[in-house]
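Novice: I would like to see how this sequence folds:
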Amino acid sequence: MNLFEKTGKMALGSRLRLLTAKVTEDASKIYELYNVEFSPKWFPIFFILSEEGEKTITEIANDVGHSQPSITKIIKEMTIAGLVQENLKTSDKRRNMVALTEKGKILSEKFSIQYQDVGNAIESIMNEATHNLWEAIEEWEFLLEQKTLFKRVQEQKKLRESKNVQIVDYESRYHSAFKSLNMEWISTYFEMEEADYKALDNPKEYILDKGGKILIALYDNEPVGVCALIKMNDTDFEMAKMAVSPKAQGKNIGFLLGEAIVKTAKELGASKLYLESNTILKPAINLYYKLGFQKVAGLPTPYKRCNIQMELNLLEK
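Specialist: This is a model prediction of the structure:
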């Protein structure tokens, strides 16, 4: 059985490299066919210089889509072959210009017949093929520009792992996790304050007995995330004390906790959900916006670290 029949689509990169190797091998033979001493990897740079004239290495790198060190290395090879020259005299001495030599220009003219034959050969393959590879590549390039393959795999990993997350109500056995997870993240960025100790040392008295809730996120039955819903008055609640273990980040736990808190607040008859945070916590702020929170004018706060306050209107959600 063919390797790619076994691996499936996950070997896309390997299959593309193999296809590229086949085309590059033929390209070398094609240059020999036309009695041209030329390396296929030189072609993008050679084409740019023959069509547009002298350019800087930075400009060539941007046009070709390669790194500057890679372009510099190829330029040196082409210089040794006598096809290009660099360090041309310009009015701006800081600009290292590269251009074709006379040998390069003569070769460029010679390539016109070869271009025509190669173009026709590729066109014949496209006519025989069911799918237009050129258009497919353009489409893939566009889609990967919008969102990389790495990002897409990251999202799939998060989606799969989030299915193993359970959101459960607080029980006394989760007290140590509720306290330690919050102390860990607060101490990482700020300092523990008096209001923190009140809520974390006595969650039953400070949160639960006053009509609030605490939710625990379990991953493989281990508490890895926590969030509290503190009752402010008959219609307003505060989302507070959200913390996720660093070892469990990237599993969508913060968002799942936030969604569960919003749902719980609605069930308790809340019309507004309020929170306090700090703008240095960019992932957290992005999460709150994703949940629908909007920034509001500053209200009295017991926390020194608070520099942003947000609110979610549950009657509109």
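
Novice: all contacts plus neighbour counts: C-alpha atoms, from now on.
Specialist: Fine.

Novice: So which residues of this protein form helices?
Specialist: 3-7, 12-33, 43-52, 57-64, 68-80, 102-128, 133-146, 149-162, 175-189, 194-201, 203, 253-267, 282-291 (DSSP state H).

Novice: To compare with the earlier structure, here is another sequence to fold:
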Amino acid sequence: MGVIEQSGILAIATRLQRLSERMRKDGLAIYKAHGIDFEPKWFPVVYTLHMKSQLSVVELANEIGYSHPSTISLLKELEKLKFIKSTKDKADERKRLLQLTEKGKAMIEQMKPVWEVMIAATTPLIDTKNNLMKAIEEVEHQLELQSFYQRALSLMAANQAEKSADQ
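Specialist: Reported below is the predicted structural model:
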């Protein structure tokens, strides 16, 4: 067991990142094995536009849970590859509306059978005694109620108050 594994909960973000990187690397290999040139990092944008057909940049960023700058970075890559296009909103010219191009839609059709394979391969990985997807949903919900930072601040304040009371 390595140092990171021994550190337990202290390294949860590191362990989740490591797991994510491993899944992304294998996802890339699966796409390549099917002759699809697609980066897993593009998935949230492409899939969301597949499901919602047209969104503003802000709506898309909110939908995928990414910061505006991170979303813009992905959008630039996808526009350069001509997988997505943007048009100005007729009601508000400051707003860009995003949608898949015909090339993007064709790519989705090519990827649908691959997604079925990915779902079939991933399901037994996460369907354990402690079902990973359910655990992630529970943690995300808890973080919506109170962020990790807010929780730490509350504990630090309580510890400080306890020290003051002891003096």
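
Novice: residues contacting the spatially closest residue to K88 of structure 2 that is not a sequence neighbour?
Specialist: Spatial nearest neighbour of K88 of structure 2, excluding adjacent residues (CA to CA, 6 or more residues apart in numbering): R96 at 4.7 Å. By CA atoms under 8 Å, 6 or more residues apart in numbering, the contact list for R96 of structure 2 reads 56-57, 86-89.

Novice: Just send the helices of structure 1 back as CSV, with mean neighbour count and distance to L275 of structure 1 too.
Specialist: Below are the helices of structure 1 laid out as CSV (neighbours: other CA atoms under 10 Å; distance: least, CA to CA, whole Å):
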stretch, mean neighbour count, distance to L275 of structure 1
helix 3-7, 10, 48
helix 12-33, 13, 45
helix 43-52, 15, 54
helix 57-64, 16, 45
helix 68-80, 15, 47
helix 102-128, 13, 58
helix 133-146, 11, 32
helix 149-162, 13, 24
helix 175-189, 17, 15
helix 194-201, 15, 14
helix 203, 22, 18
helix 253-267, 19, 11
helix 282-291, 14, 9
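
Novice: possible to save these as JSON lines with distance to C227 of structure 1?
Specialist: Output for the helices of structure 1, formatted as JSON lines (distance: least, CA to CA, whole Å):
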{"stretch": "helix 3-7", "distance to C227 of structure 1": "42"}
{"stretch": "helix 12-33", "distance to C227 of structure 1": "41"}
{"stretch": "helix 43-52", "distance to C227 of structure 1": "55"}
{"stretch": "helix 57-64", "distance to C227 of structure 1": "47"}
{"stretch": "helix 68-80", "distance to C227 of structure 1": "48"}
{"stretch": "helix 102-128", "distance to C227 of structure 1": "57"}
{"stretch": "helix 133-146", "distance to C227 of structure 1": "33"}
{"stretch": "helix 149-162", "distance to C227 of structure 1": "17"}
{"stretch": "helix 175-189", "distance to C227 of structure 1": "8"}
{"stretch": "helix 194-201", "distance to C227 of structure 1": "11"}
{"stretch": "helix 203", "distance to C227 of structure 1": "11"}
{"stretch": "helix 253-267", "distance to C227 of structure 1": "7"}
{"stretch": "helix 282-291", "distance to C227 of structure 1": "13"}
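
Novice: Out of the ones you listed, flag the one nearest V168 of structure 1.
Specialist: helix 253-267 (9.5 Å; CA to CA).

Novice: Check which helices and strands the closest one sits against.
Specialist: Packing contacts for helix 253-267 of structure 1, counted by 3 or more CA pairs under 8 Å, 6 or more residues apart in numbering; DSSP states H and E, involve strand 165-169, strand 213-219, strand 222-231, strand 236-244, helix 282-291.

Novice: T24 of structure 1: which of the ones you listed is closest?
Specialist: Short answer: helix 282-291, nearest of these by CA to CA, at 44.1 Å.
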